[in-house]
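In: coordinates for the following, if possible.
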Amino acid sequence: MVFKRRDKPPVLVRLREWVYPRRGYRRGIEYLGHRVRRLPDTPHRIALGFACGAFISFTPLFGLHLVCGVGLAWLLRCNVMASLIGTLVGNPLTFPFIAGLSLTLGRRILGHGVSGRDFGRIAEAFSQAASGLWESSLSLFGFGHPQWQKLSLFVYDMAWPYMVGGLLPGIVTGIASYYMVRPIVTAYQARRRTRMLRRAKTRLDAAPTHAGEAE
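Out: Prediction:
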């Protein structure tokens, strides 16, 4: 291909770039802000759509955040594209904080308690879930027996506390996102309308002059 890089970077370098881009996150954030402002919709629908995506970022539905963001935006009749952009609130930089807060809060709410043994229990839950998925997948081809019950520890110690604990911070983040995005979009659209009216007026003022020169 013409645009394919000849010097393909090593896997570790590409992984580092994915987690922390060479030019930092500022440029990406500025670009996303620019895209949100330019969406063709009302400030309310754009801000609400972004809030939906931000809220979904606090759920443990990894791999389904985009789908769930679109679904929630469709239910609330707001901007779907803004919800897709809003899901980027959850990214490699913020996920450790989101997961830590959601799990800690969820385990306290459910009465699981929070102690130094939590990391070991969560690691064991991931291990059991991976083992159960692998053995159950092999059983589909006639190897062994399904072990779906091994997923119960993952659901009990990880997924359910994460879901419960992520509701409150997700709602708070969604509300804060709405009231942050809406005035930004409103101001941008007002400035854009003003520029368009000024350009239209300039063209109208210039039209008689050209007509006189033609005569």
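In: please make it C-alpha for all contacts and neighbour counts, starting now.
Out: OK.
In: for burial, what's the neighbour tally of residue 114?
Out: Applying other CA atoms under 10 Å, we find 14 residues neighbouring residue 114.
In: how close does it sit to residue 188?
Out: 45 Å (CA to CA, to the nearest Å).
In: to compare against the first, here's another:
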Amino acid sequence: MWTRFWQFLWPRMGWRRYATYLRHRLVRMPGTSHTVAVGFAAGAAMSMTPFMGFHFILSAALAWFLRGNILASAVGTIIGNPWTFPVIWVVTYEIGCWLLGIDAHAVSIRGHTVAEVMHDPWGILSPVLLPMVLGSVPAGIVVFFAAYWPAAKIIDRYKRQRLERQHRRALAMMERMAAAGATTEERKNAGQD
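Out: Okay, here's the model as predicted:
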């Protein structure tokens, strides 16, 4: 259990190789480059919400609504991870406070016990959660488009190159077959003379 948790925080293979692995997973998913990119972007956008534990469900719902690839949305939620969540939460909270017109530093949830939070979670957490939810909307929209365009280009390039490779292989095979057929035909004709 601790090994999995540690691997989630710090991949054994290294961050670059992990990113390459995720890229390979993404470009090889079934569907058009648009549907896979929409799914990936939906996952990235839903990672901006403060609803930890529900990002997969929310991203799958958004991908389904936008007719994107649901599996790609799960890959897109990797944007939200223990390294990026603190930054995401601060940014969405600041944006939400700005949209609501309240001072971001006036609210504090410090000093409450776990029992108090469990007894009245909405009353204690709403001063922080409401701005975060509101701030996650514009942040999610920006992240959606920031994730969609590069993903669509990467996936499209991969699929185009793969199709070109398959086409070249098919042509080479046809040429070999034609050469082998011509050789056989020449032998037949030579034997009849």
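In: now name the helix or strand holding the residue nearest to the spatial centre of structure 2.
Out: Closest residue to the average C-alpha location of structure 2: residue 76 at 1.7 Å, with CA atoms, centre = their mean. For residue 76 of structure 2, the enclosing helix or strand under DSSP states H and E is helix 70-76.
In: please name the residues that touch the corresponding residue of structure 1 for residue 88 of structure 2.
Out: Aligned counterpart of residue 88 of structure 2 in structure 1: residue 98 (TM-score structural alignment). The contact partners of residue 98 of structure 1, taken as CA atoms under 8 Å, 6 or more residues apart in numbering, are 58, 90, 166.
In: next step: those residues restricted to helices.
Out: The members of the contacts of residue 98 of structure 1 that map onto helices under DSSP state H are residue 166.
In: ok, and the most crowded of the contacts of residue 98 of structure 1?
Out: Busiest of these [other CA under 10 Å] is residue 58, holding 30 neighbours.
In: OK, contacts around it?
Out: 90, 98, 99, 102, 163, 166, 167, 169, 170 are the contacts of residue 58 of structure 1 under CA under 8 Å, 6+ apart.
In: and the last one, how close does it get to residue 103 of structure 1?
Out: Pointing back at residue 170 of structure 1 there. 13 Å.
In: among these two, which residue is more densely surrounded?
Out: residue 103 (26 against 23).
In: quick one, helices of structure 1?
Out: 11-19, 26-37, 43-56, 65-75, 80-86, 95-109, 118-139, 151-154, 160-214.
In: so of those helices, which one's packed in deepest?
Out: Comparing the helices of structure 1 by mean neighbour count (mean count of other CA atoms under 10 Å), helix 43-56 ranks first with a mean of 28.
In: corresponding residues in structure 2 for that one?
Out: Counting by TM-score structural alignment, helix 43-56 of structure 1 corresponds to 33-46 in structure 2.
In: give the closest residue to residue 83 of structure 2 in space, chain neighbours not counted.
Out: Distances taken as CA to CA, 6 or more residues apart in numbering put residue 9 closest to residue 83 of structure 2, at 7.7 Å, once the chain neighbours are dropped.
In: so what corresponds to the one you found in structure 1?
Out: Checking with TM-score structural alignment, residue 9 of structure 2 has residue 19 as its match.
In: ok, average deviation of stretch 129-141 of structure 2 from structure 1?
Out: Compared with structure 1 after fitting, stretch 129-141 of structure 2 deviates on average by 1.1 Å (mean CA distance after the TM-score superposition for structure 1).
In: contacts only, for residue 92 of structure 1.
Out: Residue 92 of structure 1 touches 19, 20, counting by CA under 8 Å, 6+ apart.
In: so how far is residue 84 of structure 1 from it?
Out: 16 Å.
In: cool, residue 108 of structure 1 as well?
Out: On the measure of CA to CA, residue 108 of structure 1 and residue 84 of structure 1 end up 31 Å apart.
In: residue 41 of structure 1 contacts residue 79, correct?
Out: Yes: contact status for residue 41 of structure 1 versus residue 79: in contact at 7.2 Å, counting by CA atoms under 8 Å.
In: tell me the counterpart of residue 77 of structure 2 in structure 1.
Out: Residue 77 of structure 2 maps onto residue 87 in structure 1, by TM-score structural alignment.
In: its match: what's it in contact with?
Out: 50, 52, 53, 54, 55, 56, 57, 65, 66, 69.
In: which single one of those is nearest to residue 205 of structure 1?
Out: Closest to residue 205 of structure 1 out of the contacts of residue 87 of structure 1 is residue 50 (40.4 Å), distances taken as CA to CA.
In: that closest one and residue 133 of structure 1: what is the separation?
Out: 34 Å.
In: same thing with residue 151 of structure 1?
Out: 8 Å.
In: and what of residue 150 of structure 1?
Out: Taking CA to CA, one finds residue 150 of structure 1 at 8 Å from residue 133 of structure 1.
In: now residue 29 of structure 1
Out: From residue 29 of structure 1 over to residue 133 of structure 1 (counting by CA to CA), the distance is 36 Å.
In: before we move on, what about residue 122 of structure 1?
Out: 16 Å.
In: how much space separates the closest residue to residue 51 of structure 1 other than its chain neighbours from residue 153 of structure 1?
Out: The shortest distance from residue 51 of structure 1 to any non-neighbouring residue, by CA to CA, 6+ apart, is to residue 174 (4.2 Å). Relative to residue 153 of structure 1, residue 174 of structure 1 is positioned 30 Å away (CA to CA).
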